[in-house]
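[1] Pasting the sequence and the predicted coordinates here, then a few questions.
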Amino acid sequence: MSTPSENPASETVSPLGGGAAPKSKYDDHRRPLLRALKYGTIGLVIVTVISLAAWGGAQGLPGIWGVLIGAAVGGGYVLLTALSILVTANTSTGATGAIVLGGWLVKLVLVMIIFIALDGLTFYHQWAFVVTLLVALIVVMVAELWGLITTNVTYTS
């Protein structure tokens, strides 16, 4: 087996000459997912802060609890999907698909358990919970989509 220095044909040569070209940040196939997670997290934080101010001011502590639970469920649901794809980015397509679908099933069961556990409890404001959950879902999905479609990556190697 030869090392890269023994086999110069295996090295990436800079088109301008002068040896091996540095690998570009645009060659990282995980870059769109990283940006999607970054933008989604920023969107979730913004929604949470605005909702905390609005619902906390209007409903007090129950509004704050509703916002925190709604943001965690709504934003977490979407962010965990992107995170599971990122974690499996270097595996086979079948493994990625199995983990994403398995993760979706686990998330669905967890959301059902959370809804059942919250049924009848009065420590949180239900409208704050529902509105924040829906807004967080929409904002995080749109922010992740924006992060994905605006990322520059190399299409050929």
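    Structure's in. What do you need?
[2] all contacts plus neighbour counts: C-alpha atoms, from now on.
    Will do.
[3] Could you check how far residue 50 is from residue 124?
    In this view, residue 50 and residue 124 are 17 Å apart by CA to CA, to the nearest Å.
[4] got another, please set it beside the one above:
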Amino acid sequence: MTAPDDGALPDPAPAAPTAEPTAADAVFRRALRDTVLLLVALTVLGVLVGALVSGLPGVWGALIGVGLAAVFSGTTVVAMLRTTRSAPQVMAGVVMGTWLAKVLVVIVALALLRGLDFYSAPVLAGVLALGAIGSALLDYRAVSTGRVPYVEPGDGGRR
């Protein structure tokens, strides 16, 4: 059965939440941008130093190290940026899942590379260490200098 038509217009659909960037988004975007710049600089310097120190194996070690550093440093920032509007439980689950995934990727990659000799292990270790420490420092800088309010204006106190 249908209701009689009284000529009234149906209620409009509720407005979708705005997807405007928040202050937290700005912090995560800065951390991601700085991490990408670090990885570019690390690639250039790592390849140059690796070539000077170990030749072609040094170049391969630097490239593999930068790749692993990108996986290790970029995944958490991207996960946080993608889940800023999610429930805290969802955000925590995604961040924990990406942390576990990146640790597994690094362990598997290092295990697969263990017996191979086409790359320089010291160059790989140095580039990977610089990438991990550098990205952690850049993340710290982005968070400590970011201005994130306790409550977003206009959200009615909901979070």
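    That came through fine. Note that the structure is predicted; figures quoted are calculated from it, not measured.
[5] which of residue 50 and residue 124 of the first structure has more neighbours?
    Neighbours per residue, other CA atoms under 10 Å: of residue 50 of the first structure and residue 124, the larger number sits with residue 124, 20 against 14.
[6] Tell me the counterpart of residue 142 of the second structure in the first structure.
    In the first structure, the residue matched to residue 142 of the second structure (TM-score structural alignment) is residue 147.
[7] Residue 154 of the first structure in helix, strand or coil?
    coil (DSSP: H, G, I helix; E, B strand; the rest coil).
[8] next structured bit after the lengthiest helix in the second structure?
    If you go by DSSP state H, the second structure has its longest helix at helix 23-54. Downstream of helix 23-54 of the second structure, the first helix or strand assigned by DSSP states H and E is helix 56-82.
[9] centre of the chain versus stretch 76-84 of the first structure, how much separation?
    5 Å (CA atoms, centre = their mean, to the nearest Å).
[10] That one: average distance to aligned residues in the second structure?
    When the second structure is superposed, stretch 76-84 of the first structure averages 1.0 Å from its matched positions, counting by mean CA distance after the TM-score superposition for the first structure.
[11] Helix, strand or coil: sort out the residue mapped onto residue 101 of the second structure from the first structure for me.
    In the first structure, residue 101 of the second structure lines up with residue 106, judged by TM-score structural alignment. Three-state call for residue 106 of the first structure (three-state DSSP): helix.
[12] Tell me, how many residues neighbour residue 106 of the first structure?
    12.
[13] List the residues that contact it.
    For residue 106 of the first structure, the contact set (CA atoms under 8 Å, 6 or more residues apart in numbering) is empty.
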